[in-house]
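Colleague: Test case, fold it:
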Amino acid sequence: MTTAHIDTFAHDHLPPREQWPDLVFDRPELQFPAQLNCAAELLDRQLALGNGDRMCVRAPGGPHWTYADLHEQANRVAAVLVHEMGLVPGNRVLLDAPNTPMLAACWFAVLKAGGIAVTAMPLLRAKELTQIVDKARITHALCDSRLAGQLGPAVAACPTLEQVRYFHTDADDGLEALMARHDGRFDTVATAADDVCLIAFTSGTTGVPKATVHFHRDVMAICHCFPTHILRPEPDDVFIGSPPLAFTFGLGGLLLFPMAVGASAVLLEQAGPIQLLGAIDMFDATVLFTAPTSYRVLARHSAELRDSTLRKCVSAGEPLPPATRVQWRVATGLELIDGIGATEMLHIFISADEAHARPGATGLPVPGYEARVVDDNGKPVGPGVIGLLAVRGPTGCRYLADERQTVYVRDGWNYTGDAYSMDDDGYFHHQARADDMIVSAGYNIAAPEVENALAGHGAVADCAVIGVPDEDRGQIVKAYVVLHAQIEATERLVEELQDFVKQTVAPYKYPRAIAFVDALPRTPTGKLQRFRLRESVAAHNDSAPTP
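Modeller: Purely as a prediction, here's the structure:
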């Protein structure tokens, strides 16, 4: 099957085939036809099966959409994209909104029209959105009107972004008004299984966004791996959780996986532990996706949770401490399903179901995937030896026009950047991140990005950022700041710097702790030595070591 894409930018900027990971499709459920559109498989197919009247997506205060409702809404948006906005297959479409049924409709509309969905976290600021638009050469955008203030400056700075429509608005030129012109009928584009359908962005250690490219068959592959063999959901399940649909953890857990079995999902714009607790009760939720940080807070509400309808609880986004697993089991009587995934791999590839969970272990390779722990030369190490995690399966890393492809993929294996060990029974145990990524409350934060934001403040002469342990969030961002001469280090300045970072990058990235120091540790060539800062924290010494 040849590509359906007229705009071939994404395909043309994939890495050379020799730099791709080995892709493994050695299970019957992973044999895909040459022609495949995952929107047709996940949404259109449910109507063909007679499930149009089943509940699909809901939100507090509405709307509550059946599969037929979502299908109609997605078709109307697709018609707007094609007939009003000029989209052709292969165009990239930015989706900027919190988790809502309308965002789900827009996501499916883009894929039904043969476009490529690029979903942004609603917390991103204009600078970060501009980086995404420029990297992916995005041509179209559908945005929640409440985020217009963040997208507007990016539109002005990005000449490729010519078509923008806002929703959740009564405006005559708003998306809803345009949708009303169309009758809800739209023929899903017959894409190839290996046509690009989404580009998901992640920040690496340099702070420069990396664009991970995934095909229609990749979306269906993850629906046949972790949920089929580990989660085992049922059609009457009600999924709920905290991760944004912009995170592939959230995309799978709150949209793809429930729809693959005809179940329903609750989409929450605000999904902190307290909001989650109320929504679990309100919607009789049965399957929960969130991070260990949230589970620790939720576990304090044992009485409410034991009376709830929850039956499956998935933890990912950051390592699950053994104490949190125990705390959750004591509070609820439920065993957590832990897992590790990666934006590059699309979703979870190591996990264990409730019956096979082990304290301190992430789990075993999910059926369809292989994993091993290797040394710096790629040679497998023995049980108990800490090394680099390498994985391969039906999905894998393909960066969009990025030389870091050869760092993530080596000898056909995906190197996730995690340090792991494996026990005698083949269970994988997380040890640490192998790079300078900070994982705080499930969010990945690149230290250099925060440093760049801080450096823009007039009082800052030099700075460094690391992650330090925190009981509630796993890690927090801590900044070491060298001030210009005559600038006084005060608590007021701490707050000013924190607010400055919040206005520059997504607010969750701001340094929750700031230490003022005279100098930072650097090599003779001037390269920052973050490891020395981490060593000082480990030694319970919050002052930066002498350069």
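Colleague: contacts, neighbours, all on C-alpha from now
Modeller: Fine.
Colleague: so how far is stretch 75-84 off the chain centroid?
Modeller: 27 Å (C-alpha atoms, centre = their mean, to the nearest Å).
Colleague: Between the two ends of it, how far is it?
Modeller: Terminal residues of stretch 75-84 lie 13 Å apart, using C-alpha to C-alpha, to the nearest Å.
Colleague: can you give me the strands in the stretch 251-400 of the chain?
Modeller: 264-266, 287-290, 312-315, 337-341, 348-351, 364-365, 370-374, 387-392 (DSSP state E, counting those that start in this stretch).
Colleague: The ones you listed: which one's closest to Glu495?
Modeller: strand 287-290 (29.5 Å; C-alpha to C-alpha).
Colleague: Tell me which other helices or strands the closest one touches.
Modeller: Counting by 3 or more C-alpha pairs under 8 Å, 6 or more residues apart in numbering; DSSP states H and E, the packing neighbours recorded for strand 287-290 are strand 238-241, strand 312-315.
Colleague: dump the residue contacts of the residue most central in space within the chain.
Modeller: Centroid check for the chain by C-alpha atoms, centre = their mean gives Phe247 as the closest residue, at 1.9 Å. By C-alpha atoms under 8 Å, 6 or more residues apart in numbering, the contact set of Phe247 is Met121, Ala200, Thr343.
Colleague: want to put them side by side, so please do this one too:
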Amino acid sequence: MTMDGAVVVPGTTQGAQWVDDVLLAGPAGDICFRLPEPVDRAMLRRLVRDRQSELAESGFRAGGAAALRLPPSMAFVTHLLAVWRSGGQAILLDHRLTDYEVRRAIERLVPQVVVSPGRPVSQGLRTFVEVETDVASYSGHPAGTTHAVVQLSSGSTGPSKVIGRSAEDLVEEVLRYTQIDGVPQRGERIVLLPSMVHVLGLVGGLMYGLHAGVELVPPARLTGDAIIQAIASGRNPATVLGVPFHIGLLASVQEPPELPQFQRMTTGGELVPAAVSQSFEAKYGVPLGTMYGMTEVGVIGTDLYGEHRPAIRPAPGIEVRAVGGELHIRRPESPYLGLVDPARWSDGWLRTRDAGVVDPETGLVSIKGRLDSQVSVGGMKVDLTEVEYTLGTLRGVEAAVVVFDGSITAYLQLKERRDVARLETELAQLLAPYKRPRTVRILDQLPRTTTGKLVRDVTILRTAAP
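Modeller: Sure thing, here's the model as predicted:
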């Protein structure tokens, strides 16, 4: 054990001194969070040490695993850092999962302790909440693997996968961010919108922000007006970090005020239609940056200035290739817990299931959407991503999901009342007949995953459709 309780356990999480060295280092008075009251590094370190003591009293030991089922909160942040600092593995469970989903995950991963809210949390639209925690002993077993974090994929196109990442892997990604042109710098702010349970909010927001000395500012509520208030709450430059869903929140503000401190918005997740990015940039006068990544490897590539849209440039140290129209990412080991699936990882390469090409001269990567979005209609190849993109350009269409259900079916969410026949007439001027949806269904809200990604599961869409 090193000074102040940071545990070094060879063969477990490769030692936990990295938490102090990479995430908690820096002047004691540096502000880490504004909630809106400030939380400086001295306070954060003290809270983390307190959490370590509580975990130890509940039977948590170095080399063990702790399942965290907490909403976005200081309780989540401090328990996560305490688990790592104690030499343990953190299993991150989205607080929005059902009790059945949580129970299945816990039974499979067998943590030593489970940390959950002590009483029901009424979060509403709040992005950060105050929560009392309950730390319950679950088993006496050590962690099943040496990974520092275990996450569940978002499952937008199928069942969730269990993914593990080592401490070295996480630190490598944090340092990778520091080499990307356009990321927030020390003394600046990140208006943090995505969940810290998932990779964009976890590494791109929380871990990078702590390492780089960037203030993390969750808005009071998940609304366009509250996001603007968070941007305007300080004079130092602010970057909004989110997913395409959050662009819609900002776009819903009719007449946003002048925001000289608003530097850019960076979005991860799905591809953003050109019409949406152009509208956003015209409204706010800042670039809409793109970040492409996966839970399995973190950030893969970026275009933070919107210069190469829809292409991205691979992040430093990331090797990307296209094989048969599919993007592969170099990764020495399989990120999946359990049996290695050669259809997803083999010979040091991770298959992304994303269609794309790599320009041999510039190295830019163009992502064409999900590989399973390419279907055959009457012997003609149709890229459903192209159909979605085109539908998104039509007036009044807020979001679109196109699936192949024996025929091409489109599910639309509208921001203004439109006649379906009129939409189909406009689409006929843009797409060849064999590419057009046979059926168009209008939903009040398209189903989304816990990370805000549009769900493309046919069964779920059928159930949601009127």
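Colleague: Let me know the helix or strand that Leu87 of the first structure is in.
Modeller: Leu87 of the first structure belongs to no helix or strand when elements are defined using DSSP states H and E.
Colleague: dump the residue contacts of the counterpart of it in the second structure.
Modeller: When the second structure is aligned by TM-score structural alignment, Leu87 of the first structure is paired with Phe60. Phe60 of the second structure sits next to Ala66, Gln112, Val113, Ser137 when contact means C-alpha under 8 Å, 6+ apart.
Colleague: Dump those residues into JSON lines; add neighbour count, secondary structure and distance to Gln413 of the second structure as well.
Modeller: Formatted as JSON lines, the contacts of Phe60 of the second structure follow (neighbours: other C-alpha atoms under 10 Å; DSSP: H, G, I helix; E, B strand; the rest coil; distance: C-alpha to C-alpha, whole Å):
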{"residue": "Ala66", "neighbour count": "33", "secondary structure": "strand", "distance to Gln413 of the second structure": "39"}
{"residue": "Gln112", "neighbour count": "26", "secondary structure": "coil", "distance to Gln413 of the second structure": "43"}
{"residue": "Val113", "neighbour count": "26", "secondary structure": "strand", "distance to Gln413 of the second structure": "42"}
{"residue": "Ser137", "neighbour count": "17", "secondary structure": "strand", "distance to Gln413 of the second structure": "44"}
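Colleague: burial measure for the residue lying closest to Leu93 of the second structure once chain neighbours are set aside, as a count.
Modeller: Once flanking residues are discounted, Leu93 of the second structure sits nearest to Arg69: 5.0 Å by C-alpha to C-alpha, 6 or more residues apart in numbering. Counted by other C-alpha atoms under 10 Å, the residues lying close to Arg69 of the second structure total 21.
Colleague: The second structure: matching residues for stretch 234-245 of the first structure?
Modeller: Using TM-score structural alignment, stretch 234-245 of the first structure pairs with 185-196 in the second structure.
Colleague: now the residue mapped onto Leu271 of the second structure from the first structure: how far from Leu334 of the first structure?
Modeller: In the first structure, Leu271 of the second structure lines up with Pro319, judged by TM-score structural alignment. Remark: distance between Pro319 of the first structure and Leu334 of the first structure (C-alpha to C-alpha) = 18 Å.
Colleague: more neighbours, those two?
Modeller: Higher neighbour count among Pro319 of the first structure and Leu334: Pro319, with 24 against 18, using other C-alpha under 10 Å.
Colleague: so how far is Arg398 of the first structure from that one?
Modeller: 25 Å.
Colleague: Kindly report the same for Val330 of the first structure.
Modeller: Val330 of the first structure is 41 Å from Arg398 of the first structure, by C-alpha to C-alpha.
Colleague: again, but for Arg296 of the first structure
Modeller: For Arg296 of the first structure, the distance to Arg398 of the first structure - C-alpha to C-alpha - is 35 Å.
Colleague: what's the answer for Val208 of the first structure, then?
Modeller: To Arg398 of the first structure, Val208 of the first structure is 16 Å away according to C-alpha to C-alpha.
Colleague: neighbour-wise, which of those two wins?
Modeller: Arg398 (29 against 16).
Colleague: Looking at the second structure, name the residue matched to that one.
Modeller: In the second structure, Arg398 of the first structure lands on Pro335 (TM-score structural alignment).
Colleague: Tell me if I'm right that its match and Ser166 touch.
Modeller: No - Pro335 of the second structure lies out of contact with Ser166 (C-alpha atoms under 8 Å); the separation is 9.4 Å.
Colleague: re earlier: now do the end-to-end distance for the match of stretch 234-245 of the first structure.
Modeller: 20 Å.
Colleague: Give the buried residues for that stretch.
Modeller: Buried residues in stretch 185-196 of the second structure, counted by 16 or more other C-alpha atoms under 10 Å: Gln185, Glu188, Arg189, Ile190, Val191, Leu192, Leu193, Pro194, Ser195, Met196.
Colleague: can you point me to the longest helix in the second structure?
Modeller: What stands out as the longest helix in the second structure, according to DSSP state H, is helix 41-57.
Colleague: gap between the helix or strand containing Arg217 of the first structure and the chain center?
Modeller: Per DSSP H and E: Arg217 of the first structure is located in helix 216-223. Helix 216-223 of the first structure sits 16 Å away from the centroid of its parent chain (C-alpha atoms, centre = their mean).
Colleague: That one vs the second structure, average offset?
Modeller: Compared with the second structure after fitting, helix 216-223 of the first structure has a mean deviation of 1.0 Å; criterion: mean C-alpha distance after the TM-score superposition for the first structure.
Colleague: Check what contacts the match of stretch 234-245 of the first structure and list those residues.
Modeller: 72, 127, 184, 200-203, 205-206, 209, 212-219, 222, 227, 230-231, 236-243, 246, 451.
Colleague: one more time with 7 Å, if that's ok
Modeller: If you take C-alpha atoms under 7 Å, 6 or more residues apart in numbering as the criterion, stretch 185-196 of the second structure is touched by 72, 200-202, 205-206, 212-219, 230-231, 236-243, 451.
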